[in-house]
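Turn this into a structure:
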Amino acid sequence: MTFVIALPCVDVKDKACLDECPLDCIYEGERMLYIQPDECIDCGACEPVCPVEAIFFEDDTPAEWQHFTTVNAEFFADLGAPGGSAKLGSIGRDHPIVAALPPQGA
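A predicted model of the protein is given here:
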């Protein structure tokens, strides 16, 4: 199991979770942040600091956002487990599902 970042993060990217993650396993895409599932140790430090409540334990992700479990995992298909987001900075792209979403928020 792992934590998942879902739709409320799209076009927000507050990044408070980046500062709280002890393993540096939250990576920045173009429009949202993603958790690398193989690097996440399920500590939960990221969840309470998210101002838009976009982070969920995998089994607790609301049904309408369950596909974000796959979105987070597939985002790393070509990156693998880089071993820390600070090494990479912004990835500069998003998962195709996120990239195709209309602008979120006001």
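
CA atoms for contacts and neighbours, from now on please.
OK.

Longest helix in the protein, please.
When the chain is parsed with DSSP state H, its longest helix is helix 67-75.

Flag every buried residue along that one.
68-69, 71-75 (16 or more other Cα atoms under 10 Å).

for it, packing partners?
Secondary-structure packing of helix 67-75 (3 or more Cα pairs under 8 Å, 6 or more residues apart in numbering; DSSP states H and E): strand 3-5, strand 33-35.

I'd like these as TSV, with mean neighbour count and distance to residue 88 appended.
As requested, the helices and strands packed on helix 67-75 are exported to TSV (neighbours: other Cα atoms under 10 Å; distance: least, Cα to Cα, whole Å):
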stretch	mean neighbour count	distance to residue 88
strand 3-5	27	19
strand 33-35	27	13
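
Another for comparison:
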Amino acid sequence: MSVIEQLASLVERLYKETAGYIDNPADAQIWYNRGYANGVARFLSDRGYKQALQKIPLDDLNIHSKEQIMAWHKAYHHGFEMGARESSEVLPAVS
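All right, here's what the predicted structure looks like:
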């Protein structure tokens, strides 16, 4: 399995694990994980690998972009940043 396929599989698994996250603001970990999944998805989309995510019904990747005050939003954004950053570490830019 390629790195791209592994990242897409991770997004899919995290989406399943975080279904209904929006109704559970008390669980920062679930918000972090959803953010992480969306960070990986944004990374793949920005790199031109959207086709790897076709079978996953993704959130709008800007879903919480203006919401950063509450603890769960902070967890989401931290997860988003880490998902994108760690994806770039395993799939570096190709010149």
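
Overlay them and tell me the TM-score.
Remark: TM-score between the superposed chains equals 0.29 [TM-score structural alignment, normalised by the length of structure 2]; 46 aligned residues with a Cα RMSD of 3.9 Å.

Dump the helices and strands packed on helix 67-75 of structure 1 into CSV; add distance to residue 86 of structure 1 as well.
Compiled in CSV, the helices and strands packed on helix 67-75 of structure 1 are given as follows (distance: least, Cα to Cα, whole Å):
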stretch, distance to residue 86 of structure 1
strand 3-5, 18
strand 33-35, 13
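
hmm, back to that, following element in sequence after the longest helix of structure 1, please.
helix 85-88 (DSSP states H and E).

If you count neighbours, what's buried in that next one?
In helix 85-88 of structure 1, counting by 16+ other Cα under 10 Å, buried: residue 85.

ok, then the element right after that helix?
That would be, after helix 85-88 of structure 1 and using DSSP H and E, helix 96-99.

Looking at the helices and strands packed on helix 67-75 of structure 1, which is nearest to residue 16 of structure 1?
strand 33-35 (10.8 Å; Cα to Cα).

Who are the packing partners of the closest one?
Under the contact criterion of 3+ Cα pairs under 8 Å, 6+ apart, strand 33-35 of structure 1 touches strand 3-5, strand 26-28, helix 67-75.

Which strands or helices does the following helix or strand past that strand pack on?
Counting by DSSP H and E, the next helix or strand C-terminal to strand 33-35 of structure 1 is strand 55-57. With contacts taken as 3+ Cα pairs under 8 Å, 6+ apart, strand 55-57 of structure 1 sits against strand 3-5.
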